[in-house]
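*Asks:* Show me how the following folds:
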Amino acid sequence: MTEVKLEVLKDFIQCQESPCTSIYMSTKAVHKGEFKKLEIEFKNLLQEVEEKLENSWSFKQRDIDNFLKEAYALAADSTFWQEQKEGLAVFISENRFDYFKLEVDTYNKSYVSYNFNLKQLISEFQNNQKYYLLALSPNHNSLYQGSRNNIEKVELEELPLNITEFLNLDDKAAEKHQSVNTAGGSAVFHGQGGASDDDNEDLIHYLKEIDRVINLELKEDRYLVIAADDSVFSLYKNINNYDMLLDDNLSGNTKQMNKKELREKSWELVEPHLNDYIKNVKEKYLELKASDKTSDKLEDIVEAANYSKIDTLLINKKAEKAGVFVEDENEIKIMKNNKDYDLYNYAAVETIKNGGTVFSIGKEEMPGKSDISAIYRY
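*Replies:* The predicted structure is shown next:
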């Protein structure tokens, strides 16, 4: 199990070992302690997969038992079911078995096809956006990576632990600097309680070094929340060169907050911004809707995805339609056998494969009445 990143999605897209089995399951019941319920639901989904392997892929029972051996072992692992998040995704083919504990809720569904069904995994990839939290003060610094349901400390060797260590001060100088720069947990600067220009200059030099390390190490396009006294944050904002810094800080003494409090308070600041990109995409789609740069017709979009024409795709993650895109005839056909696949998943997979962006969202979030909308490259 690993984090769902774009490279992970692309790796699953390349799988050629059919049949490819995809299982999604909501695990929210774990919050109520209903672990046995999760085991039963997962076994029911495995029964569905067994039937599909037997009826559509002509698997014998011995083949089924071997194919699903690791999945049934997982089903019987009571410890595993007590350590769930919001959802679970399991992917099985002849030579691979992977699972992901998802931060976003899913709905129960099983697929057996020539390719993995990635619609709900795409939803995890886009909705479980990570962000950074930097607890910043003259006396201590800590960097965290957070998400809706999790926060973990990130170790950066070059990040100064505090201003005393950074300036290599002796005990006497450190005590003077601390007394000048902090008062009741709040930083004091020149013009605010009489801090000297030298003290202010030291603090700015210290914050510039932190900014340098942050810009060197945080290469991903993620929001950065600063947990700091308002006056420290004000100085840091003027120094900062990290593009994704939020305008609002988490104020207060972070050393007195546990990880749960840090996550909850920082998430309140980040959450309103995480859906900005979907909002912007929908606005762009509506602006272009009258032109030939968009479509909300599944048949047209499937063809466009096949020919690398799609820049951005929005799909209702619960929408499904079985069929096959026949490239020689540029049309969709329904075979009514195991050659059929989910055309919405096909459009999503082809878009990602060809460098486009996919948003797998709820029906209510779609920009129109259709279950699929695309912005074309040309």
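*Asks:* Please make it C-alpha for all contacts and neighbour counts, starting now.
*Replies:* Fine.
*Asks:* For the residue nearest to Glu50 when sequence neighbours are not counted, give me its contacts.
*Replies:* Excluding its sequence neighbours, the residue lying closest to Glu50 (C-alpha to C-alpha, 6 or more residues apart in numbering) is Ile64, at 6.5 Å. Remark: with contacts taken as C-alpha atoms under 8 Å, 6 or more residues apart in numbering, Ile64 is in contact with 50, 53-54.
*Asks:* could you dump those residues to CSV with neighbour count?
*Replies:* Below are these laid out as CSV (neighbours: other C-alpha atoms under 10 Å):
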residue, neighbour count
Glu50, 20
Leu53, 22
Glu54, 14
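*Asks:* hang on, the earlier thing: can I assume the residue nearest to Glu50 sits in a strand?
*Replies:* No - using DSSP: H, G, I helix; E, B strand; the rest coil, the secondary structure at Ile64 is helix, not a strand.
*Asks:* Need the residues that contact the strand or helix carrying Leu121.
*Replies:* Here Leu121, judged by DSSP states H and E, is contained in helix 119-127. Here helix 119-127 makes contact (C-alpha under 8 Å, 6+ apart) with 4-6, 9, 24, 89, 102-104, 106, 274, 317, 345, 348, 358-361.
*Asks:* To compare with the earlier structure, here is another sequence to fold:
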Amino acid sequence: MTQTIEHFETIDSEHLEQLSTARDSLCVSIYMPTHRHGTDVQQDPIRLKNAVSTAKKQLVKAGLSESDADDLLQPARDLMNLDASDEFWQHQSDGLAILLSRDESCLFQLGTKFDEEVAVSHRYRLKPLLRSMNASEDFHLVAVSRNAVRVFRGCKSGLKEEHFDDLPAGLDEGDNDEQRGHNRHSFKVRANAADSSVPHGHVEKKDEEELKQYFRDIKEAVGAHLRAQDAPVVFAGVEELFPYFKDEFDCCPVLDEAVQGNFDDSSADDLLTKAWPVVRNHCDSERKAAVDRFGEASGTKHGSTDLKTIVQAAFNGRVDTLLLKHGDRNFGTCDDNGTVERSDEAASADTYDLYDIAAIRTLRADGRVVFVNDDQLKSPIAAIFRYVV
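*Replies:* A predicted model of the protein is given here:
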């Protein structure tokens, strides 16, 4: 019986961990770029059809019968047979990942433009998903005014609004006292911004508690979601509100630079135009800082570019930061202790990408994985160790 394929629009560390274990049966990993709109959407079902054809050949080569291969691939076949005008293809993001095995079928529609790739092994190919989850230029944007709160998730290619049942509709939501409602809508700004009686230097003291409660209500609705996604958070709103947001959301990775203004009537595209330069600067700084740290460690035993050393260290929980390039791969195998038994082997059902293994094991020990540009690192992989053995 054909499995129902599960749809996801995000990937978190817990889900990645569930997908990372080796399977007794073969796994299929399909990655491909997709298009949000335009005539290029017509090519996406064709691209998936080609990927399914490639996957079938690899499955048969690995020993499955054609009928068993067809059964395993059926959830993907169902999607490729949909017309390009179908809602599924008309509501794509920038990348599509499909993971299939005897026990599960899932797809991810994400804001990362994947390279076309098909892999068949006893493990899923996860490095592209890892890039989307951990290091890419994905971010959240929270637009707050006294009249509205909107939350978006996206990347440089686009923003998509997220909806939450308990998100306040505005500062005076649920207030039946007309005068109190008027006060909340019209919190006043002092001419003397340095007045020490105003905690953040801008808002009248009598409005202070109402504003704090407003942001506590926002945090109650979305705080756990933002923390779980582990993506930078950009605040969009008037300058006076930003300190309250930062104070309440101190457990989330809120960027120090905000997008200032009132965006109640702004489209997602308008917000992206304003927010993306802020996120890009942050991502560039994060990558550069990681590369600089490795530069300092590389001349000592605290850093290495040797794959076997890095995999072993990742299994032992020693990797503080792992640096990877986007497209590089190194196939092979390793044992349960992290000893690399083969490397530089061609991709097959019996091998897997050792960079995947190093990354998963690094995250499992609360390390960081940073994807760097090709010109920032000579080696395809590098690691900074927590301690020397």
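*Asks:* Got a TM-score for the pair?
*Replies:* Aligned and superposed, the two chains score 0.82 in TM-score terms (TM-score structural alignment, normalised by the length of the first structure); 357 aligned residues with a C-alpha RMSD of 3.2 Å.
*Asks:* Give me the secondary structure label for Tyr132 of the first structure.
*Replies:* strand.
*Asks:* ok, it touching Arg222?
*Replies:* Yes - with contacts counted by C-alpha atoms under 8 Å, Tyr132 of the first structure reaches Arg222, the gap being 6.9 Å.
*Asks:* Name the residue in these two with the higher neighbour count.
*Replies:* The neighbour comparison of Tyr132 of the first structure against Arg222 (other C-alpha atoms under 10 Å) goes to Tyr132, with 24 against 17.
*Asks:* mind listing what that one touches?
*Replies:* 143-146, 222-225 are the contacts of Tyr132 of the first structure under C-alpha under 8 Å, 6+ apart.
*Asks:* how does it look with 7 Å?
*Replies:* For Tyr132 of the first structure, the contact set (C-alpha atoms under 7 Å, 6 or more residues apart in numbering) comprises 144-146, 222-225.
*Asks:* now it: how far from Tyr114 of the first structure?
*Replies:* Tyr132 of the first structure is 38 Å from Tyr114 of the first structure, where distance means C-alpha to C-alpha, to the nearest Å.
*Asks:* Check Asn162 of the first structure too.
*Replies:* In terms of C-alpha to C-alpha, Asn162 of the first structure sits 55 Å off from Tyr114 of the first structure.
*Asks:* ditto for Tyr341 of the first structure
*Replies:* In terms of C-alpha to C-alpha, Tyr341 of the first structure sits 7 Å off from Tyr114 of the first structure.
*Asks:* show me what contacts the spatially most central residue of the first structure?
*Replies:* In the first structure, the centroid-proximal residue (C-alpha atoms, centre = their mean) is Asn128; its distance is 3.1 Å. Shown in contact with Asn128 of the first structure (C-alpha under 7 Å, 6+ apart): 103-104, 147-148.
*Asks:* try it again with 10 Å
*Replies:* 4, 102-104, 122, 146-149, 274 (C-alpha atoms under 10 Å, 6 or more residues apart in numbering).
*Asks:* and these, which two are the farthest apart?
*Replies:* Using C-alpha to C-alpha, the pair of these lying farthest apart is Ile122 and Gly146, separated by 19.1 Å.
*Asks:* Compare the two and say which is more crowded by neighbours.
*Replies:* Each of Ile122 of the first structure and Gly146 has its neighbours counted (other C-alpha under 10 Å); Gly146 has more, 27 against 23.
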